[in-house]
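> only geometry, no sequence info:
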């Protein structure tokens, strides 16, 4: 597969700009992708901890998230082996690049780094929507850094990002169905409760103001003496109530 001309030209413009930036920017761009993936891993752990006090579906999403990222990565990696696009740091004449050019046979399209970054952000958004303003821009910056350091074309990272945001959310929803069914059962044993938490307590039923489980007393009834009888009948009870209410001796 050969890269389109517009992407090669854009690659040249970006890498030439990158070469003129300060050395600390070069260093930050080189380590930025891996550092971002480490941060996503920390957020996966935080999501698991957060789900320990939530319902089975929330824990299922937290447990399924890493597997969904792996699924997206596999789609990207398999695509690479079929398409075999050469890296721009070798294919573009006079290319400049900050990072070392990957070895021959390490194909360019789509970008695995962009796929993993986008997939990680997408599954975190599915499970923990409030983090979307943080993780989505971070994933986009991580994907762009692969062009900035000169190891991918722009269309490589765009395609990788698309694979991540499409495949990973679908996979996490499917995996979470299976994981969620197991969570309640695993939480029923001591080790499982320690790892997955106890989940969210079920809401109390409406009892008209009385707490569930509270004892309800019945006024003391002057029941008739039914010693020797095999059972107490309704007339017996009503007779006792009548004698209690009648003031006559």
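Arrived safely. Owing to the predicted nature of the structure, the values given are computational and were not obtained by experimental measurement. Numbering: from 1, shown residues only.
> contacts, neighbours, all on C-alpha from now
OK.
> in the biggest helix by length in the chain, what counts as buried?
Across the chain, the longest stretch assigned as helix under DSSP state H is helix 154-187. Within helix 154-187, the residues that count as buried by 16 or more other CA atoms under 10 Å are 154-161, 163-165, 167-173, 175-176, 179-180, 183-184, 186-187.
> Packing partners of it?
Counting by 3 or more CA pairs under 8 Å, 6 or more residues apart in numbering; DSSP states H and E, the packing neighbours recorded for helix 154-187 are helix 5-19, helix 56-83, helix 112-127, helix 132-148, helix 190-196.
> any chance of those helices in TSV, plus distance to residue 234 and mean neighbour count?
Listed next are the helices and strands packed on helix 154-187 as TSV, based on distance: least, CA to CA, whole Å; neighbours: other CA atoms under 10 Å:
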stretch	distance to residue 234	mean neighbour count
helix 5-19	92	17
helix 56-83	49	21
helix 112-127	59	28
helix 132-148	67	21
helix 190-196	49	15
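> Out of the ones you listed, which is closest to residue 94?
Residue 94 lies closest to helix 5-19 among those, at 8.9 Å (CA to CA).
> Now do that closest one: which elements does it pack against?
Short answer (3+ CA pairs under 8 Å, 6+ apart): helix 5-19 packs on helix 132-148, helix 154-187.
> take the one below as the second:
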């Protein structure tokens, strides 16, 4: 089932080249900021998940169970996305279209579809929303910006990041619907010396 994503350039290669051409004409400072964001922006989601855990400590066990599930859900979304990627040998657009990009083009065999960065960002954003955290209001636009930045720097076609966003969001939605079942386990932990990790003293 390999090579299912043949002709990625025919899907939205024109849009990709218009975006990368625009990036080439953009101010160097802007491209530097976007490069840092696309390279290190996933760290923001780690910080948001940490803040969500801290804020959930006074809440009930169900809320804490959902918050604790969030990083697990993100890892699951990454793995699911990577499995999908293994079925599609889509070369990076910068390899296929030979465009000049803001960042160095990944090597041959570093597949493009779907975008891992987008999947991870979307999973974190959806999980934070579903666990009732207001931090989701930050995570959602941050996820969209992460996806857009992957196209801007030349790493992905637009359809790569859309597929990544959908994969991450769907995995997070499905798994977070089950996460509340861990509430009894959280209650048990609250009765042990580990209580400060899941509750306010």
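Cool, got the structure. Since this is a predicted model, take the numbers as computed values, not measurements.
> So after superposing, what's the score?
Here the TM-score of the superposed chains, computed with TM-score structural alignment, normalised by the length of the second structure as the reference length, equals 0.92; 196 aligned residues with a CA RMSD of 1.5 Å.
> ok, back up a step: using TSV, lay out the helices and strands packed on helix 5-19 of the first structure together with distance to residue 20 of the first structure.
Conversion of these to TSV gives the following (distance: least, CA to CA, whole Å):
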stretch	distance to residue 20 of the first structure
helix 132-148	11
helix 154-187	19
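> among those, which is nearest residue 3 of the first structure?
helix 154-187 (8.2 Å).
> residue in the first structure matching residue 16 of the second structure?
Mapped onto the first structure by TM-score structural alignment, residue 16 of the second structure lines up with residue 11.
> got a list of what the residue lying closest to its match once chain neighbours are set aside touches?
Beyond its immediate neighbours in the sequence, the residue positioned closest to residue 11 of the first structure (CA to CA, 6 or more residues apart in numbering) is residue 153, lying 5.6 Å away. Residues in contact with residue 153 of the first structure, defined by CA atoms under 8 Å, 6 or more residues apart in numbering, are 3, 7-8, 10-11, 87-88, 108, 147.
> so who does residue 42 of the second structure touch?
Residue 42 of the second structure makes contacts with 117, 120-121, as judged by CA under 8 Å, 6+ apart.
> before we move on, what about residue 114 of the first structure?
Residue 114 of the first structure is in contact with 139-140, 142-143, 146, 157-158, 160-161, 164, counting by CA under 8 Å, 6+ apart.
> Just give me the closest of those residues to residue 41 of the first structure.
Compare each of those with residue 41 of the first structure using CA to CA and the shortest gap goes to residue 139, at 13.0 Å.
> close enough to count as contact, that closest one and residue 121?
Yes: at 6.4 Å, residue 139 of the first structure and residue 121 qualify as touching, with contact defined as CA atoms under 8 Å.
> quick one, what contacts the match of residue 16 of the second structure?
For residue 11 of the first structure, the residues meeting the contact criterion (CA under 8 Å, 6+ apart) are 88, 147, 150, 152-154.
> hmm, try it at 7 Å
The neighbourhood of residue 11 of the first structure, defined by CA atoms under 7 Å, 6 or more residues apart in numbering, consists of 147, 153-154.
> Quick one: end-to-end distance for stretch 187-199 of the first structure.
The separation between the terminal residues of stretch 187-199 of the first structure, taken as CA to CA, to the nearest Å, is 8 Å.
> got a list of contacts for that stretch?
Contacts to stretch 187-199 of the first structure, defined as CA under 7 Å, 6+ apart, come from residues 52-56, 186.
> Could you export the contacts of residue 11 of the first structure as CSV, including distance to residue 135 of the first structure?
Compiled in CSV, the contacts of residue 11 of the first structure are given as follows (distance: CA to CA, whole Å):
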residue, distance to residue 135 of the first structure
147, 19
153, 23
154, 20
